[in-house]
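K.L.:
What would the 3D arrangement of this be:
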Amino acid sequence: MTDIVVPQLGESVTEATVGQWLKKAGDKVSKDEVLVELETDKVSVEVAATADGTLSEIVANEGDTVEIGAILGRLGSGSGEAPASEESAPAEAKSESAEQPKEEAPKEEASASSGGGDLTDVSVPPMGESVTEGTLGEFLKKVGDKVSKDETIAEIETDKVALEVPATADGTIAELLVSPGDTVTPGSVIARISGGAGGSAAASSGGSVTKEARVTEGAATSQTPAETGQSASGQEDRPVSPSVRRVAAEGGVNPQDIPGTGRDGRATKADAVDFVNKAAQAPKTESKPQPAASQREIGPREERVKMTRLRQTIARRLKEAQDTAAMLTTFNDVDMSAVMALRSKYKENFAEKHGVKLGFMGFFTKAIVSALQEIPAVNAEIDGTDIIYKNYYDIGMAVGTDKGLVVPVIRDCDELSIAGIERELGNLARKARDGDLTIGDMQGGTFTVTNGGVYGSLMSTPILNPPQSGVLGMHRIEQRPVAINGKVEIRPMMYLALSYDHRIVDGKEAVTFLVRVKEALEDPERLLLDV
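P.N.:
Alright, predicted model coming up:
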């Protein structure tokens, strides 16, 4: 007997609502087949069977609220032994019928796996909240290579980071089920490892059929109704989850008209929201020219390179920020003399005691947190017609890498000392350089800092990192003449730029925020005294 439990639902999500059971008690199921859909505040989550067998019991009914780890149902063996009331004769009949699907092409993988005896699946790991697919970058091992457990065998690019897929056991790569460039989803099997020669032989004898079946099944899953030749009106039998029905009703659209990107072409909550939003904006966008379907020919001294998923996501999110937020930027400058003098005086003692260098980011972060506490709208976000005020301060630090811009987050900066901030920043910067950042390292920021000054920038207008409402741009420190007590002096000055969402942050609040940051940096004792 195997329990079917609620999986991890993503950062800050602790419970879900049972949306729809796609199987009923007594139904035969295959490994990785979706059994039930859960709805959270953010996404719909599909819970799949962890093994072949029979759905022997449904514990949580549709509409029930369940927490992470709660039991949704129970999975019995394929022989039907789980239901206690069943007779032996029906059990034998079920056992015979359970063998039938194994003769079908899409289920060839099951017979290959069981036939080898010692084959171990290598599956795509969870990719994080809201990330449902990735692109296989490359295999670091080939068929026949020996591998050790937890050794990286493949890399997957997602919209946010590159993920490494580790070997699940010691052995030999028996077969590779996908190719570089293929789209993969969490839980899908991309390779198999054999513990000995027998498994490898079994894989080589049936590997091609298995791979074709896997790729065909994956392609069919990702197709939209348009790609399969179905019209929206021809989908009346397609299952629709309660969340999709609710969004469709609120938007005044037919849920069957919503193109689906989920399993078997089903519409997800995100599909419904996107469809309703596009329908509402249709009159505004009808006259916009559509992009050309064909690519232009390149010249003799030009080169065409496909954008990585990370770069595509950066481009899309930055454009969405411009299209969605009422973005405005306000500027100020800060005299860095006090911070530089303090840093010069204590940097050696600081490094000796804390084991990290004393930089500028610790001072800036503490100044930002102090200003956010006074002006909470800059630390808030818009959710529909509501404003969510956040009483915690997770500051994102924009970092440029070879693969593109990433924004790792330092958590609870209000509870960290300057040394703690510098230490966390150093760890994240190292992970960014080495390509070791995880989805969790970049989720949940409330405000972002970007430092163009390290590249020599004098002034810029940073773009918001949605759904955040503020981003602070730092720039290079430059010796400039300024008036001090009626005299002209040369001081190390830095321009600061605050881009903010004018929908919830007023000009007065934005200017006040920037002035508070300036005051704290020009008089660091204010941070110590909290004034």
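K.L.:
make it CA atoms for all contacts and neighbour counts henceforth
P.N.:
Noted.
K.L.:
Please verify my assumption that residue 334 contacts residue 515.
P.N.:
No. Using CA atoms under 8 Å, residue 334 is not in contact with residue 515; the gap is 9.1 Å.
K.L.:
Helices of the stretch 101-250 of the chain, residue ranges please.
P.N.:
108-116, 197-222, 242-251 (DSSP state H, counting those that start in this stretch).
K.L.:
what's the offset of the second one from the middle of its chain?
P.N.:
Its chain's C-alpha centre lies 29 Å from the corresponding centre of helix 197-222 when counted by CA atoms, centre = their mean, to the nearest Å.
K.L.:
Could you also give me the structure for this next sequence, so I can compare it with the first?
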Amino acid sequence: MATEIKAPVFPESVADGTIATWHKKPGEAVSRDELLVDIETDKVVIEVLAPADGVLKEIICAEDTTVNSEQLIGYFEEGATAAAAPAAVEAVAASAEEEDVQVGDKILSPAARKLALENNLDIAKLVGTGKGGRVSKEDVLNAVQSGAAKASAAPAPVAAAPAPVVVAAGERVEKRVPMSRMRQTIAKRLVEAQQTAAMLTTYNEVDMKPVMDLRKKYKDMFEKKHNGVRLGFMSFFVKAAAEALKRFPDVNASIDGTDIVYHGYYDIGVAVSTDRGLVVPILRDTDTMSLADVESSIGEYAKRGREGKLGIADMTGGTFTITNGGVFGSLMSTPILNAPQTAILGMHKIQERPMAINGQVEIRPMMYLALSYDHRMIDGKDAVQFLVTIKELLEDPARILLEV
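P.N.:
So this is what the prediction gives:
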């Protein structure tokens, strides 16, 4: 009996989605919880899994089709096998009719030859244990495990690397590809933020030497104590921002129409770059998190972001955002607000510069900080003092723990 495959129920903030990739073809066998199709929404990519063991019977909505919540996109036949599909039956019959293949002085079964080619084995080195020295599939599997018949001169599969595009002299090549839904949404939100907010940016610089010294002194102990979690710079910035937000509630607020919403919690978004675009997962209640909690959460979000496995709930909400262009080498930039938030902090590259310290010139690891803010909500005085507070907390990290 065929079971309907439907698009999932999208959250209220997501109107529809686009079929991105079907990972199975009609007639292919599927195991329970195996990935069937990716549906890309404005915010995340949602995976639709097989409800049970069976066969993907039919695809109703092809790739690049826009679908709504709970829309029928295909049919799944539970408990069926791939042989139930006509194409699969023909393939099985064809393989059954194949006879043993002789390569050089070796005689192989069709399955053994296919497996040997897939694993780049030298057929001449294979040892057959079957009748008359026949090489079976089991013989090939043993050779794969032992590595004894690996082809020494065989090149890597050509398909693994894309062939270079040869362009004739003077030829002007263009390539047009559709913009992904996520990229479209990012573009729309960035333009809206610039058009609707009175955005200004204030800059400062922070001496990173105290944080770097503290990190160098305790990083090994920290990693050992917290089961491999590494002590990075982002956790110091998150904790410093959480403390500064307590002192400047306007920076932690958001604008909703003609209302100002003051948040009594400190949920900080950390921008993560992925192949699909920039995503901003949220760290909840950062004022109660330890440095280890922050680092492990960011690491987990970054991993899931690269794998396309962040959910809507992971990126919903947030009262403040931190973005780090320094990891890509940016020395200074102007971050754009993540609406409806009213402020965003930009970190940048740490660069050694000569600084005047107590009347002496010293080389210090300095970082430029940028705070973009909505002037409708935040006055320039508060924005500058907020950024100075972060600078002071980072230049004397003990103040973060002491909350002074």
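K.L.:
TM between them?
P.N.:
Overlay of the two chains. TM-score (TM-score structural alignment, normalised by the length of structure 2): 0.76; 320 aligned residues with a CA RMSD of 1.9 Å.
K.L.:
that older thread, please convert the helices of the stretch 101-250 of structure 1 to JSON lines, extending it with mean neighbour count and distance to residue 447 of structure 1.
P.N.:
Formatted as JSON lines, these follow (neighbours: other CA atoms under 10 Å; distance: least, CA to CA, whole Å):
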{"stretch": "helix 108-116", "mean neighbour count": "18", "distance to residue 447 of structure 1": "47"}
{"stretch": "helix 197-222", "mean neighbour count": "18", "distance to residue 447 of structure 1": "35"}
{"stretch": "helix 242-251", "mean neighbour count": "18", "distance to residue 447 of structure 1": "30"}
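K.L.:
just so I know, which of those lies nearest residue 329 of structure 1?
P.N.:
Closest to residue 329 of structure 1 of the helices of the stretch 101-250 of structure 1, according to CA to CA: helix 242-251, at 33.7 Å.
K.L.:
next SSE after the closest one?
P.N.:
Using DSSP states H and E, the helix or strand that follows helix 242-251 of structure 1 towards the C-terminus is helix 269-285.
K.L.:
Indicate which one of the helices of the stretch 101-250 of structure 1 is closest to residue 439 of structure 1.
P.N.:
helix 197-222 (23.1 Å).
K.L.:
same for the closest one, what does it pack against?
P.N.:
Applying 3 or more CA pairs under 8 Å, 6 or more residues apart in numbering; DSSP states H and E, we find helix 197-222 of structure 1 packed against helix 108-116, strand 171-176.
K.L.:
what about 6 Å?
P.N.:
Contact partners of helix 197-222 of structure 1 among helices and strands, from 3 or more CA pairs under 6 Å, 6 or more residues apart in numbering; DSSP states H and E: helix 108-116.
K.L.:
what's the spacing between residue 88 of structure 1 and residue 95 of structure 1?
P.N.:
10 Å (CA to CA, to the nearest Å).
K.L.:
swap that for residue 155 of structure 1, please
P.N.:
When residue 155 of structure 1 is compared with residue 95 of structure 1 (using CA to CA), they lie 39 Å apart.
K.L.:
wait, what's in contact with residue 362 of structure 2?
P.N.:
Applying CA atoms under 6 Å, 6 or more residues apart in numbering to residue 362 of structure 2 gives the contacts 354, 355.
K.L.:
8 Å - rerun?
P.N.:
Residue 362 of structure 2 makes contact with 354, 355, 356 under the criterion CA atoms under 8 Å, 6 or more residues apart in numbering.
K.L.:
Just the ones of those in helices?
P.N.:
Judged by DSSP state H, the contacts of residue 362 of structure 2 include no members of helices.
K.L.:
Out of those residues, which is nearest to residue 268 of structure 2?
P.N.:
Nearest member of the contacts of residue 362 of structure 2 to residue 268 of structure 2, counting by CA to CA, is residue 355, at 31.6 Å.
K.L.:
OK, contacts around the alignment partner in structure 1 of the closest one?
P.N.:
For residue 355 of structure 2, the aligned residue in structure 1 is residue 482 (criterion: TM-score structural alignment). Residue 482 of structure 1 sits next to 488, 489, 490, 491 when contact means CA under 8 Å, 6+ apart.
K.L.:
which residue lines up with residue 219 of structure 2 in structure 1?
P.N.:
In structure 1, residue 219 of structure 2 lands on residue 347 (TM-score structural alignment).
K.L.:
who touches residue 423 of structure 1 in this structure?
P.N.:
Going by CA under 8 Å, 6+ apart, residue 423 of structure 1 touches residue 356.
K.L.:
Validate this expectation: it resides in a helix.
P.N.:
Yes. Assessed by DSSP: H, G, I helix; E, B strand; the rest coil, residue 423 of structure 1 belongs to a helix.
K.L.:
roughly how far apart are the counterpart of it in structure 2 and residue 231 of structure 2?
P.N.:
Taking TM-score structural alignment for the superposition, residue 423 of structure 1 sits opposite residue 296 in structure 2. In this view, residue 296 of structure 2 and residue 231 of structure 2 are 9 Å apart by CA to CA.
K.L.:
for residue 341 of structure 2, same thing?
P.N.:
Counting by CA to CA - residue 341 of structure 2 and residue 231 of structure 2 are separated by 28 Å.
K.L.:
Great, nothing more from me.
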